[in-house]
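predicted model, plus sequence, below.
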Amino acid sequence: MFTGIIETLGTIINIEKEQDNVHLTLKSDFTNELKIDQSVAHNGVCLTVVDIKNDEYTVTAIKETLDKTNIGNLSISNIVNLERGMKLGDRLDGHIVQGHVDQTAKCTHILEQNGSTVFTFNYDTSLQNITIEKGSITVNGVSLTVVNSKVDEFSVAIIPYTLENTTFKSIKVGDTVNLEFDVIGKYVSRITKL
């Protein structure tokens, strides 16, 4: 389980394809604290550490992950948001995040406001995911509050600290992001459709 509070940024230094899988090798500030078989969220995607060498570690993304996330779009030197799994007893500063991306979305608008930046995203409603005003959403692994919730679109307002310390600083209109909708909202939505 994760919280959506990004710990650090990582840099992709190698990408290796093996059958339908992709092995991503990254450098990060916390590589020396990682262990083999540990879960790390990469842009909100929970991936398992399979190798560690010096200040680099490798994770593997399978076809299912590549099909449903933006992980397959990454290139060498791209920066990703990183978060290690939550420790039992830690504060839950964001919200409950599983690291299981539900779908992707496209950035459709970016608006600079006095002290914040508003990003708007459009997503496919055929998967029956929903947002609600002031509800939680995870965008590329970042726990955020939904503003301007619509049927197939929502916005989030980013404070300067989050903009500077996550990949939001490099998101442009037209970019694809990973979305994980609020887990409690998903269960409520499923129950009401039974």
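Now that the structure is in, tell me what you want to look at.

okay, CA-based contacts and neighbour counts for the rest of this
OK.

where along the protein do the helices fall?
Counting by DSSP state H, the chain has these helices, from start to end: 63-68, 160-165, 183-192.

so which of those is nearest residue 50?
For the helices of the chain, the distance to residue 50 is smallest for helix 63-68, at 16.0 Å, taking CA to CA.

this is the other structure I want to compare:
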Amino acid sequence: MFTGIIEATGKVEKIDRNESNIDFVLSCPFTHELKIDQSLAHNGCCLTVVEINNDTYKVTAINETLEKTNLGFWNVGTEVNLERCLKFEGRLDGHVVQGHVDKTGTVESIEDKNGSYLITINYEESAEYMTVPQGSITLNGTSLTVAESGKNQFSVAIIPYTWEFTNMKHLKKGDVVNLEFDIIGKYVAKLLKKQNVI
């Protein structure tokens, strides 16, 4: 489990295809603290560390993960948002994030608001996945508050710290991003669907 508060960014150093899977080798500031079999969120997608070699580590994305996320768009040099799993001994600064990407969205626009940035994302809306103003959303692993919510799209306002400290600053119109919708909202939607309310 995660909080959506990005700890650092890492860099893709090597990509190897292994049948339908992809092995990614990455470097990051805390590689020396990682352990084999540790869970680590990459752009919000929980992957297991399977190998550590000096300053780099390896994770494997299976076909199901590649179909649901933007990992297949990564190249050598891609900057990735990283978060280690939550320790139950401190504050929950973001919101409850599982590290299970629900679907991808596409950047529709990025507006410079003279001190902040407003990013609008388009996605395929369904009864299970929706947003509400001031609700929580995870975008590339980052816990954010929905600023505006419309049909098949939502916007988030990014403060300067988040813009600089994460890979948000590299986003451009048309980019594919990972989305994890709020778990409480997903449970409510499923319950209402079972009762034929939606």
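Structure's in. What do you need? Small disclaimer: the values here were computed from a predicted structure and weren't measured.

TM-score, when you put one on top of the other?
TM-score for the superposed chains, counting by TM-score structural alignment, normalised by the length of structure 1: 0.98, backed by 194 aligned residues with a CA RMSD of 0.8 Å.

please produce a markdown table containing the helices of structure 1, extended by mean neighbour count and distance to residue 50 of structure 1.
Output for the helices of structure 1, formatted as a markdown table (neighbours: other CA atoms under 10 Å; distance: least, CA to CA, whole Å):
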| stretch | mean neighbour count | distance to residue 50 of structure 1 |
| --- | --- | --- |
| helix 63-68 | 14 | 16 |
| helix 160-165 | 14 | 26 |
| helix 183-192 | 12 | 27 |
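
closest to residue 92 of structure 1 out of those helices?
Set against residue 92 of structure 1 and scored by CA to CA, the helices of structure 1 come closest in helix 183-192, at 14.5 Å.

for residue 70 of structure 2, give me its contacts.
Going by CA atoms under 8 Å, 6 or more residues apart in numbering, residue 70 of structure 2 touches 104, 176-178.

returning to what we had before: wait, which of the helices of structure 1 is closest to residue 49 of structure 1?
Here helix 63-68 is closest among those (CA to CA), at 15.0 Å.

identify the residues contacting that closest one?
20-21, 71-72, 101-104.

please repeat the previous calculation with a cut-off of 6 Å.
20-21, 72, 103 (CA atoms under 6 Å, 6 or more residues apart in numbering).

follow-up on the earlier one: out of the helices of structure 1, which gets nearest to residue 89 of structure 1?
helix 183-192 (20.0 Å).

that closest one vs structure 2, average distance?
For helix 183-192 of structure 1, the mean deviation from structure 2 after alignment is 0.5 Å (mean CA distance after the TM-score superposition for structure 1).

so where in structure 2 does that helix end up aligned?
On the basis of TM-score structural alignment, helix 183-192 of structure 1 is assigned to residues 183-192 in structure 2.

what about stretch 53-66 of structure 1, start to end distance?
24 Å (CA to CA, to the nearest Å).
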